[in-house]
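1. For reference, the sequence and a predicted model appear below.
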Amino acid sequence: MHALVLASLDDDQAVETVSIPLAGKSSIADHMVIASGRSTRQVASMAAKLAEKIKAKFGQTPRIEGLPTADWVLIDAGDVIVHLFRPEVRSFYNLERMWSFGETPDAASA
């Protein structure tokens, strides 16, 4: 699932994709992926495409929050939690800092 999420975001030209490993640190998921889109339209498109790919590959429909405004879209895909932001909203909430557990998050390489 994690590899599919990263590949989908890369295909859709997500900006500054970061993957934070949560296994052993939180029971909510194994990975948290945070990425930005250049506009609300791109954020919404990335979220919709990712949800379609997850459903096609794994047969499950992820829960999605925030799609109507697309400033911050949360996709709960079970083992992977995905946060998609517009850059201004991402810098305001700074989830990377909150979830890094004192470590530097891993930047997903393209």
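-> That came through, no problem. Numbers count the residues shown, from 1 in each chain.
2. rest of the way, CA atoms for contacts and neighbours
-> Will do.
3. How about the secondary structure of the residue nearest the centre of the chain?
-> For the chain, V82 is the residue whose C-alpha lies nearest the centre (Cα atoms, centre = their mean; 2.5 Å). Using DSSP: H, G, I helix; E, B strand; the rest coil, the structure places V82 in strand.
4. Is it in contact with M32, as I believe?
-> Yes - assessed by Cα atoms under 8 Å, V82 is found in contact with M32 at 5.8 Å.
5. Next one: the residue lying closest to H2 once chain neighbours are set aside from D71, what distance?
-> Among residues not flanking H2 along the chain, V80 sits closest, at 6.3 Å (Cα to Cα, 6 or more residues apart in numbering). V80 sits 20 Å away from D71, going by Cα to Cα, to the nearest Å.
6. same check, this time on R38
-> 10 Å.
7. Next: K49.
-> 17 Å.
8. Could you check which of these two is surrounded by more residues?
-> D71 (21 against 14; other Cα atoms under 10 Å).
9. what about versus this one:
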Amino acid sequence: MLLKLVMQSLDDDQALEIISIPLAGKSSIADYMVIASGRSSRQVTAMAQKLAERIKVATGHITRIEGLPSADWVLLDAGDIIVHLFRPEVRSFYNLERMWGFGDENDSPVLQSVVS
């Protein structure tokens, strides 16, 4: 349910290249990592704030947010889901998808768009 909420919220806010990476068996930090881009720092900030509010309304839990002052890379810790929001050039520099094993042409994250 939380993953669907996160994916839908980012899609509603016109995030770019939304992906979800299952972390089960790879890490104990969360069940999923979601990575998306915004066109500008302003959009990244707005997406992060709206997502945190939507999660609070839906679950009652407060989402921790890091990186809002510059909004080049904003991290949201929603418990079972870690969300990374980037400006495109910052995302390509850090390339988290590759770090988590999804950078080769034969690999791809499980979800690349909103779950219907």
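-> Sure thing, it's come through. None of the values given here were measured: they were computed from a predicted structure.
10. circling back: what's the overlap in contacts for R38 and D71 of structure 1?
-> R86 (Cα atoms under 8 Å, 6 or more residues apart in numbering).
11. check contacts around the residue nearest to the centre of structure 1.
-> 32-35, 73-76.
12. which one of these is nearest S45 of structure 1?
-> For the contacts of V82 of structure 1, the residue nearest S45 of structure 1 by Cα to Cα is V73; the value is 10.6 Å.
13. Checking that closest one next. Helix, strand or coil?
-> Under three-state DSSP, V73 of structure 1 comes out as strand.
14. What count of nearby residues applies to the counterpart of L76 of structure 2 in structure 1?
-> Alignment note (TM-score structural alignment): L76 of structure 2 maps to I75 of structure 1. Neighbours of I75 of structure 1 under the rule other Cα under 10 Å: 23.
15. Contacts for the lengthiest helix in structure 1, please.
-> Longest among the helix segments of structure 1 by residue count, using DSSP state H, is helix 40-58. With contact meaning Cα under 8 Å, 6+ apart, helix 40-58 of structure 1 is reached by 1, 4-5, 8-9, 12, 14, 36-37, 60-62, 67, 69-73, 75, 77, 84-86.
16. now the residues you listed: which count as buried?
-> For the contacts of helix 40-58 of structure 1, a burial check counting by 16 or more other Cα atoms under 10 Å picks out 5, 8-9, 12, 14, 36-37, 61-62, 67, 70-73, 75, 77, 84-86.
17. number of nearby residues for K4 of structure 2?
-> K4 of structure 2 has 12 nearby residues by other Cα under 10 Å.
18. Just to check, it is in contact with L111?
-> No - using Cα under 8 Å, K4 of structure 2 makes no contact with L111, being 10.6 Å away.
19. Reduced to three states, what does S70 of structure 2 come out as?
-> coil.
20. contacting residues for it?
-> S70 of structure 2 touches S41, counting by Cα under 8 Å, 6+ apart.
21. ditto for A29 of structure 1
-> Here A29 of structure 1 is in contact with 22-23, 78-81 (Cα under 8 Å, 6+ apart).
22. cool, Y93 of structure 1 as well?
-> Contacts of Y93 of structure 1 (Cα under 8 Å, 6+ apart): none.
23. how close does it sit to F58 of structure 1?
-> 30 Å.
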